[in-house]
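Student: coords below, sequence missing:
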């Protein structure tokens, strides 16, 4: 039977490949006889085994609300996993950041400094609190907040009498920021550090766990993270006073009284027992998940690094990334296709990939915010592509690699 070859199309409603890519995309038989390939997601939730049993036991216990023994058991387990002495589990990573800003005293008009290359949740709570956001560039060796740039900017701000209320480094895509250098620069001027470690549970920097060394650190258990509870987050510290204060605010700032007494206003940011039960099971798999993600990254390097114009997110000698996401850089002139052509080709065969974070100083929501530096962040956004990094069969990762190799200039 004669075959008619046609480019693979995406699922209904998904982007179709450009006609210009028709001669380099994988082909399949046309008609109903050919099933579309299974979609490969960027970082889908992964079960560890035991979640269903934990949920059944939680439901039978009737502890469903953010109270009781299960959230506290999760907090104790997370303290051990993260290396911090004090943990408050929250309804989301963004809630944890909001509480961090609150207890560090951010008020309207204060300055908050953070890298531009990050997800909006890093600074959105501070902006919503009325703070002015200053963005800083990242260093090319780690893609995280540039300590030298920060040090110079703080010295200038001190001379001008406009030091920030808090500096928020970000552990990006599983890679820790250089907290030793960042905290040292901030300590000179008495500026506290709140680490956004939402993406980097299981990573290490200078032999310490992600966020360790900051006054406070925040984590996320969203569905795409290396450890997920289906949602939730955590605010952590080695200062019990800070977490005690955060816990008070997370429970609507209720005072100890037989009636509802409120001296100030708080939030409903508790972590439910249901999510905590899932998270407890997930935490047991943390080390194996890190090893698996690092193996995914290594296979991408082995399969693509020989191509002209292809490089990968570096890992500084002082850090050990969890490789939550495997991130590739594309030099279009050398490779023969730019980032968007590669992303479109992957999407055409039902493979999800995402551009590197668009720098926040380029986002309309932050129009007018101050930016210090920026060329590194812009260049990474223009050339960076996050590849599928979750649990994949070997053949599925080979599909990703094959599509990219087909696009390379001969």
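Tutor: Thanks, I have it. Quick caveat, the model's predicted, so the values are computed rather than measured. Numbers count the residues shown, from 1 in each chain.

Student: from now on I want contacts and neighbour counts done on CA atoms only, so please keep to that.
Tutor: Will do.

Student: report the central residue of the protein.
Tutor: residue 199 (3.0 Å; CA atoms, centre = their mean).

Student: correct me, but that one touches residue 219?
Tutor: Yes - the pair residue 199 and residue 219 qualifies as a contact (CA atoms under 8 Å) at a distance of 7.1 Å.

Student: ok, longest helix in the protein?
Tutor: The longest helix of the chain (DSSP state H) is helix 286-304.

Student: what's in contact with that helix?
Tutor: For helix 286-304, the surrounding residues in contact (CA atoms under 8 Å, 6 or more residues apart in numbering) are 202-203, 226-227, 310, 312, 321-326, 389-391, 401, 404-405.

Student: check which residues of that helix are buried.
Tutor: For helix 286-304, the neighbour count (16 or more other CA atoms under 10 Å) marks 286, 289-290, 292-294, 296-297, 299-301, 303-304 as buried.

Student: hmm, who's touching the helix or strand following it?
Tutor: The helix or strand immediately downstream of helix 286-304 is strand 310-312, counting by DSSP states H and E. Residues from elsewhere that reach strand 310-312 (CA under 8 Å, 6+ apart): 301, 304-305, 326-331, 335.

Student: got a markdown table for the residues you listed, with distance to residue 139 too?
Tutor: A markdown table is the format used below for the contacts of strand 310-312 (distance: CA to CA, whole Å):
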| residue | distance to residue 139 |
| --- | --- |
| 301 | 22 |
| 304 | 24 |
| 305 | 22 |
| 326 | 18 |
| 327 | 16 |
| 328 | 16 |
| 329 | 15 |
| 330 | 18 |
| 331 | 19 |
| 335 | 24 |
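
Student: give me the buried entries from those.
Tutor: Burial by neighbour count, 16+ other CA under 10 Å: within the contacts of strand 310-312 this picks out 301, 304, 326-331, 335.

Student: can I get those in JSON lines including secondary structure and distance to residue 107?
Tutor: Shown next, in JSON lines, are the buried ones among the contacts of strand 310-312 (DSSP: H, G, I helix; E, B strand; the rest coil; distance: CA to CA, whole Å):
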{"residue": "301", "secondary structure": "helix", "distance to residue 107": "45"}
{"residue": "304", "secondary structure": "helix", "distance to residue 107": "48"}
{"residue": "326", "secondary structure": "strand", "distance to residue 107": "37"}
{"residue": "327", "secondary structure": "strand", "distance to residue 107": "36"}
{"residue": "328", "secondary structure": "strand", "distance to residue 107": "39"}
{"residue": "329", "secondary structure": "strand", "distance to residue 107": "39"}
{"residue": "330", "secondary structure": "strand", "distance to residue 107": "41"}
{"residue": "331", "secondary structure": "coil", "distance to residue 107": "43"}
{"residue": "335", "secondary structure": "helix", "distance to residue 107": "48"}
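
Student: next, the one to line up against it:
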């Protein structure tokens, strides 16, 4: 059969619930269709109530939130920012926006996140060169909590502020506490493929009232307090629409259900595909952590199967099933060819061996069976 003979199974499509339209209809009826209005304030309150953060500023994207977060932490031209290499480019692009330089650090193989040992090595080497990093970006890749106890202790030892990129990790927990709340500022994304979506959008959270006030100022073109339009510094048009915030309010009512479903999908794959030669599910969830399992990810062992992740991906496409390689490490991207890098073998190996399987919370049992059968077709028969 041809791929078009099958309905498309997407990697992580939006999954709307029952209440988003209520908020949208109310916004239209009341003419609140600008980047202001009750949905916007309500969405921020929903985020604060769920995470326990004192302040939230809803923005046009997670990338915008990282950009503003770095400005809040004082990053500017000529500075250096520590950043994992194994992440999406949106984590590091805002460093370049500010005229700063990313200093990339390799992952550790358990959670796939920033490695504490190499982080210390990177900091000490930059200090030796007279280049104290201005900030550290921590990422929780694919929703998996990083080794926060160790990483935060190192950052505190060297007095380096932390921006917590939890764009993929809404609903994940570390030692009972929701991710995004450990850094000086935290960031979530509500892009269309995330566990919850506002179509496009993000949010910056913090317990620092001054940070929240300044983020809101910068996100609304940095207007000075005057009757006329007066500006003393560069600002941005980053405020989320009241309409999209309405979608977010409806989505937030479903967060724990969505986490539960994604975790069930990961467990289902593990159970059904556990005997497939050369296939391993990763990363590993450390004790005391709960990943939202935003995406179900697998590694292929070249010693046990001749099939590569790209061959598996292409086979899934013949069944009209979308899958995706793991993030290509940023130190291997042409854009960052000149950036300092510490380590690199771990994340390069993960990229070479990994694939993301369909993980959306709207997947049916029939969809999951189709994915599993397609995986088995190519891996079980490989010699």
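Tutor: Okay, I see it. Just so we're clear, the structure is a prediction, and the values are computed from it rather than from any experiment.

Student: corresponding residues in the second structure for the longest helix of the first structure?
Tutor: On the second structure, the counterpart of helix 286-304 of the first structure by TM-score structural alignment is residues 255-273.

Student: and stretch 121-131 of the first structure, by the same measure?
Tutor: With TM-score structural alignment as the criterion, stretch 121-131 of the first structure aligns to 90-100.

Student: so which bits of the matching stretch are buried?
Tutor: 90-96, 98, 100.

Student: what of stretch 334-351 of the second structure?
Tutor: 336, 340-344, 346-348, 350-351.

Student: so what's the counterpart of residue 88 of the first structure in the second structure up against?
Tutor: Residue 88 of the first structure maps onto residue 57 in the second structure, with residues paired by TM-score structural alignment. Residue 57 of the second structure is in contact with 44, 203-205, 212, 215-216, counting by CA under 8 Å, 6+ apart.

Student: now those in TSV, with neighbour count, distance to residue 146 of the second structure and secondary structure?
Tutor: What follows is the contacts of residue 57 of the second structure, written out as TSV (neighbours: other CA atoms under 10 Å; distance: CA to CA, whole Å; DSSP: H, G, I helix; E, B strand; the rest coil):
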residue	neighbour count	distance to residue 146 of the second structure	secondary structure
44	22	25	helix
203	26	20	strand
204	32	19	strand
205	30	18	strand
212	20	25	helix
215	27	26	helix
216	21	28	helix
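
Student: so can I have a markdown table of the residues you listed showing distance to residue 150 of the second structure?
Tutor: Formatted as a markdown table, these follow (distance: CA to CA, whole Å):
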| residue | distance to residue 150 of the second structure |
| --- | --- |
| 44 | 30 |
| 203 | 26 |
| 204 | 24 |
| 205 | 22 |
| 212 | 27 |
| 215 | 28 |
| 216 | 32 |
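
Student: re earlier: and the longest helix of the first structure with strand 326-330, angle?
Tutor: 20 degrees (axes from the mean of the first three to the mean of the last three CA atoms, to 10 degrees).

Student: list just the nearest of the buried residues of stretch 334-351 of the second structure to residue 134 of the second structure.
Tutor: residue 340 (14.8 Å; CA to CA).

Student: mind listing what the closest one touches?
Tutor: Contact analysis of residue 340 of the second structure by CA under 8 Å, 6+ apart lists 102-104.

Student: so which of these wins on neighbours?
Tutor: Counting neighbours by other CA atoms under 10 Å, residue 102 leads the contacts of residue 340 of the second structure with 29 neighbours.

Student: what's the match for residue 273 of the first structure in the second structure?
Tutor: Here residue 273 of the first structure is matched to residue 242 in the second structure, going by TM-score structural alignment.

Student: correct me, but its match touches residue 33?
Tutor: Yes - using CA under 8 Å, residue 242 of the second structure is in contact with residue 33, at 5.7 Å.

Student: find residues that contact each of those two.
Tutor: residue 27.

Student: with the second structure superposed, average distance for the longest helix of the first structure?
Tutor: On superposition with the second structure, the mean distance recorded for helix 286-304 of the first structure (mean CA distance after the TM-score superposition for the first structure) is 0.3 Å.

Student: now that helix, how far from the chain's geometric center?
Tutor: With CA atoms, centre = their mean, to the nearest Å as the basis, helix 286-304 of the first structure stands 17 Å off its chain's centre.

Student: likewise for stretch 192-207 of the second structure?
Tutor: 9 Å.

Student: okay, it sits on what stretch of the first structure?
Tutor: Mapped onto the first structure using TM-score structural alignment, stretch 192-207 of the second structure covers residues 223-238.

Student: how long is that stretch from one end to the other?
Tutor: End-to-end distance for stretch 223-238 of the first structure, by CA to CA, to the nearest Å: 27 Å.

Student: packing partners of the one helix or strand residue 49 of the second structure maps to?
Tutor: Using DSSP H and E, residue 49 of the second structure maps to helix 38-51. Using 3 or more CA pairs under 8 Å, 6 or more residues apart in numbering; DSSP states H and E, the elements in contact with helix 38-51 of the second structure are strand 55-59, helix 242-252.

Student: related to what we said a few turns ago, more neighbours: which of residue 242 and residue 33 of the second structure?
Tutor: Between residue 242 of the second structure and residue 33, counted using other CA under 10 Å, residue 242 has the larger neighbour count: 27 against 16.

Student: that one and residue 15 of the second structure, how far apart?
Tutor: Noted for residue 242 of the second structure: a distance of 20 Å to residue 15 of the second structure, by CA to CA.

Student: which position in the second structure aligns with the residue nearest to the centre of the first structure?
Tutor: Match for residue 199 of the first structure (TM-score structural alignment): residue 168.
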